[in-house]
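**Student:** Sequence and predicted structure, then a few things I'm wondering about:
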Amino acid sequence: MTALKRHGTFIDFLVIVMLLLAWPMGVILMWAYTPWSRSVKIAITVCLALLTILTVNSVCYFRIMPS
């Protein structure tokens, strides 16, 4: 049982690092391998999607905005 728990914490650590460095891969790993609740997974996915949409929107806005 302790080996499984240790393996789970390594997977959790890996997923958190991937969420910070390369979030699309982190989201896929999170949904596939973590034992987190479905509501936590949905909240993280929605937050990262909104952050991406806001970032792309602001980049497009400032590129179009006349100087």
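**Tutor:** Arrived safely, thanks for sending.

**Student:** From now on I want contacts and neighbour counts done on CA atoms only, so please keep to that.
**Tutor:** Will do.

**Student:** can you pull out the helices in this protein?
**Tutor:** 2-21, 23-33, 38-64 (DSSP state H).

**Student:** hold the first one in mind and look at this next one:
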Amino acid sequence: MTALKRRGTFAYFLVLVTMLLVWPMGVILMWAYTPWSKSVKVAITICLTILTVLTVHSVCYFRIMPS
């Protein structure tokens, strides 16, 4: 395995981990450093944005709801 291939694998792993833990930074790294197609990048960005909006909405909804 060449050094470039190992470096690319580590970069993909780093992008995926940051997408799971700190998604805004992971999305920025994905757009900057992965050779994935634009449609894949847009789909991942939209999915993560929708998940974040739904999570924030549900947290706010249950916090405001009287108990």
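**Tutor:** Thanks, I have the structure now. None of the values given here were measured: they were computed from a predicted structure.

**Student:** returning to that earlier point: using CSV, please lay out the helices of the first structure together with mean neighbour count.
**Tutor:** Listed next are the helices of the first structure as CSV, based on neighbours: other C-alpha atoms under 10 Å:
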stretch, mean neighbour count
helix 2-21, 14
helix 23-33, 16
helix 38-64, 12
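
**Student:** check contacts around the residue most central in space within the second structure.
**Tutor:** By C-alpha atoms, centre = their mean, the mean C-alpha position of the second structure lies nearest to residue 19, the distance being 3.2 Å. Shown in contact with residue 19 of the second structure (C-alpha atoms under 8 Å, 6 or more residues apart in numbering): 25, 26, 27.

**Student:** same thing with residue 35 of the first structure?
**Tutor:** For residue 35 of the first structure, the contact set (C-alpha under 8 Å, 6+ apart) is empty.
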